[in-house]
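> could you look at this predicted model? Sequence included:
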Amino acid sequence: MPDGPEFTSVTSLAFRGGVFVRETRSVPAERAVAISIGGSTHAVMMATPSHVEELGVGLALNEAIVDGIGEIEAVEIVETEAGIDCQIRLVPQRAATYVARRRQMTGPVGCGLCGVESLELAGRVLPVVRDRAMVAPARLREAMADMATGQHLSKKTRAVHAAAFHDAAGAMIVLREDVGRHNALDKVTGHLARRGVDPAPGFLTMTSRVSVELIQKAASMGCGLIAAISAPTELAIDEARAANVTLAAIVRGDEFEIFTCPERIEGAVDALDTDGKLRA
């Protein structure tokens, strides 16, 4: 099966020199990919939908599922609406070893379902965020600066991501750091939940690119605005639009780009046509 497109072109509403202008940029493609071994799911991940066979074979080698390429009998790529299933069939002797290994593990490496079912479970029906919190462009710049100042672990290690939550006025309520960007955001969510803080009036900032999981987490929290230093993926943009989450990315100094739901950024609606589309 031919590889899927690695990127697509999207339109953003960029804030540059104090004004909003329409721009076009390329964002990477992102899809759910299941790696199935002998008909049972070993892993489901979000990935760029290219070179999927290589991804599956490389994972099998790197995780010592096989000792060499000769222990892989066949690889088949099955594409569904939910995602891509890389189905790997091992030679009989290695297949028996793999089954025994799975049984001995303390926790399962996969969900035990077939790849297609696992891909469907990987997709989430997200709540639609209804809040209309409004943030000024200057607040995004200040929030990013506050987050950078508070990244003590990053200053020591240069090896972690950060996530932060800010109230409607831009004041930083909590910042958490972790080697995983998803973990950092989960820590922020837990902090707010334990203290009874409603995320709806505020917004999130991230030090990473925006993948679909981060949008899913923001929507599940009920937070309608996420701003990040790096760019989003195609699927993240689609999910943000569906969940009515404002996605602002590539926030660098006084500049940033809005990819979805610009109504939460002060002044952005003035750059929209009457039909809600971005003006040239």
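Yep, that arrived.
> C-alpha only now, for contacts and for neighbours.
Noted.
> quick check: closest non-adjacent residue to Phe20.
In space, not counting the residues next to it along the chain, Phe20 is nearest to Ala14; the distance is 5.4 Å by CA to CA, 6 or more residues apart in numbering.
> residues in contact with that neighbour?
Ala14 makes contact with Phe20, Val21, Arg22, Glu23, Glu255, Phe256, Glu257, Ile258, according to CA atoms under 8 Å, 6 or more residues apart in numbering.
> now the last one: closest residue in space, sequence neighbours ignored.
So that's Ile258. Ile258 sits nearest to Ala248 (CA to CA, 6+ apart), 4.4 Å away.
> right, and the one you found touches Ala228 too?
Yes: using CA atoms under 8 Å, Ala248 is in contact with Ala228, at 6.5 Å.
> compare the two (neighbour count), which wins?
Neighbour count, other CA atoms under 10 Å: between Ala248 and Ala228, Ala248 has more, with 28 against 24.
> quick check: the residue nearest to Phe20 is in a strand.
Yes: assigned with DSSP: H, G, I helix; E, B strand; the rest coil, Ala14 falls within a strand.
> burial count for Ala231?
The number of residues near Ala231, taken as other CA under 10 Å, comes to 24.
> where's Val27 relative to Ser9, distance?
Val27 sits 6 Å away from Ser9, taking CA to CA, to the nearest Å as the criterion.
> more neighbours: which of these two?
Val27 (18 against 12).
> another structure for you, compare them:
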Amino acid sequence: MHLPKPLGSVRADHHRSNRALAVARVLPEETAIAMVYNGTTHAVMMATPADIEDFAIGFSLTEGIVTDLSQITSTEVELHPKGIEARLWLTDERADALAHRRRTLAGPVGCGLCGIDSLEEAMRPLPDLTGVGPILTVDEISQATDALRKWQPLHDRSKAVHAAGFLLPGQGIVMAREDVGRHNALDKLIGAMARAGVDPSQGAFVLTSRVSTEMVQKTAMAGCGIIIAVSAPTLHALRLAKDAGITLAAFARGEGFDLFSHTAKLDGKVPHVA
């Protein structure tokens, strides 16, 4: 089985100063990925066709379909003419619980809440992560997004792909995944970490995107207490982070960052200037 390539080359006319030049551009691929549990399709997401098993496992964990890998009895990836099926077989208990969830998530990339038919489900309670996570230094947070760039081969070629990385204190970024969708990249990272036995509570998620509601929800469901992002949070995402005990550092771009919540996870030796 050969999955579609995550990148492809196309021709374009580059216009500048009233001149046109034929150029080759590398663009990311988007493929419909169906999450199929015990033979029934639960969700269809548009995503980069890479790291599919990581994606399926991470999605299952962050959406609360499973709480532990032992509840997934087997997985397989199947290519179809119109997309890819990620097939997961669950234990009877989890399959029964899933049958009671009236959800579909068919939607375009970038919308992690598309299709949810319940406001209660969209704003589901999150675990309390107050005190969860290591103490990070100013330099570790400031340099996190710059360090993540070394883990972005798809973005280096296409300039159109998000990344999510995992930072451990004293080690830097130790793992990362990429996708055209910011929430897909995070799901892939969480799935890869679960498969490798890496504990999310021991470090921080580093994001190349803004911090939206679903990014905080997925972080909390994974059990990670720190988010470091290159861009801003939404107001509601910040409220969720505060309520869930998540430290949120945004606008992290090398020379500094803004720390919005739960500042105790920052090295306390930093002086504050009013």
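Cool, got the structure. Since the model is a prediction, treat every value here as computed from it, not as a measurement.
> picking that back up, how big is the offset of the helix or strand the residue nearest to Ile258 of structure 1 falls within relative to structure 2?
In the assignment (DSSP states H and E), Ala248 of structure 1 maps to strand 246-252. Here the mean offset of strand 246-252 of structure 1 against structure 2 after fitting is 0.5 Å, by mean CA distance after the TM-score superposition for structure 1.
> which ones are touching Val160 of structure 1?
So Val160 of structure 1 contacts Leu153, Ser154, Glu177, Asp178, Val179, Gly180, Arg181 (CA under 8 Å, 6+ apart).
> ok, now Thr8 of structure 1?
By CA under 8 Å, 6+ apart, the contact list for Thr8 of structure 1 reads Ser26, Val27, Pro28, Ala29, Glu234.
> cutoff 10 Å now
Neighbouring residues of Thr8 of structure 1 by CA atoms under 10 Å, 6 or more residues apart in numbering: Arg25, Ser26, Val27, Pro28, Ala29, Thr233, Glu234.
> what do you get for Glu255 of structure 1?
Residues in contact with Glu255 of structure 1 (CA under 10 Å, 6+ apart) are Ala14, Phe15, Arg16, Gly17, Gly18, Val19, Phe20, Pro137, Ala138, Leu140, Arg141, Ala249.
> picking up where we left off before, list buried residues within the contacts of Val160 of structure 1.
Leu153, Ser154, Glu177, Asp178, Arg181 (16 or more other CA atoms under 10 Å).
> so the last one makes contact with Lys217?
No: look at Arg181 of structure 1 against Lys217 with CA atoms under 10 Å: they stay out of range, at 11.4 Å.
> tally of neighbours for Val26 of structure 2?
Neighbours around Val26 of structure 2, by other CA under 10 Å: 17.
> same question for the one 10 residues further on.
The burial metric for Val36 of structure 2, expressed as a neighbour count using other CA under 10 Å, is 20.
> rebuild the contacts of Thr8 of structure 1 as TSV, extending it with distance to Leu126 of structure 1.
Output for those, formatted as TSV (distance: CA to CA, whole Å):
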residue	distance to Leu126 of structure 1
Arg25	26
Ser26	25
Val27	22
Pro28	22
Ala29	20
Thr233	17
Glu234	17
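> narrow those to those in strands?
In this view, the contacts of Thr8 of structure 1 that belong to strands under DSSP state E are Arg25, Ser26, Val27, Pro28.
> now these as JSON lines including distance to Leu59 of structure 1?
Formatted as JSON lines, those follow (distance: CA to CA, whole Å):
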{"residue": "Arg25", "distance to Leu59 of structure 1": "31"}
{"residue": "Ser26", "distance to Leu59 of structure 1": "28"}
{"residue": "Val27", "distance to Leu59 of structure 1": "25"}
{"residue": "Pro28", "distance to Leu59 of structure 1": "21"}
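> list buried residues within the residues you listed.
Buried, going by 16+ other CA under 10 Å: Val27, Pro28, out of those.
> and the ones in strands among the contacts of Thr8 of structure 1, which two are the farthest apart?
Arg25 and Pro28 (10.1 Å; CA to CA).
> need the residues touching each of these two.
Phe7, Thr8, Ser9, Ala231.
> check contacts around the residue lying closest to the third one once chain neighbours are set aside.
This means Ser9 of structure 1. Leaving aside its sequence neighbours, Ser9 of structure 1 sits nearest to Ser26 (CA to CA, 6+ apart; 4.4 Å). Shown in contact with Ser26 of structure 1 (CA under 10 Å, 6+ apart): Glu6, Phe7, Thr8, Ser9, Val10, Thr11, Ala231, Pro232, Thr233, Glu234.
> just send the contacts of Ala14 of structure 1 back as JSON lines, with distance to Asp198 of structure 1 and secondary structure too.
Converted to JSON lines, the contacts of Ala14 of structure 1 look like this (distance: CA to CA, whole Å; DSSP: H, G, I helix; E, B strand; the rest coil):
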{"residue": "Phe20", "distance to Asp198 of structure 1": "30", "secondary structure": "strand"}
{"residue": "Val21", "distance to Asp198 of structure 1": "33", "secondary structure": "strand"}
{"residue": "Arg22", "distance to Asp198 of structure 1": "33", "secondary structure": "strand"}
{"residue": "Glu23", "distance to Asp198 of structure 1": "34", "secondary structure": "strand"}
{"residue": "Glu255", "distance to Asp198 of structure 1": "28", "secondary structure": "strand"}
{"residue": "Phe256", "distance to Asp198 of structure 1": "26", "secondary structure": "strand"}
{"residue": "Glu257", "distance to Asp198 of structure 1": "26", "secondary structure": "strand"}
{"residue": "Ile258", "distance to Asp198 of structure 1": "24", "secondary structure": "strand"}
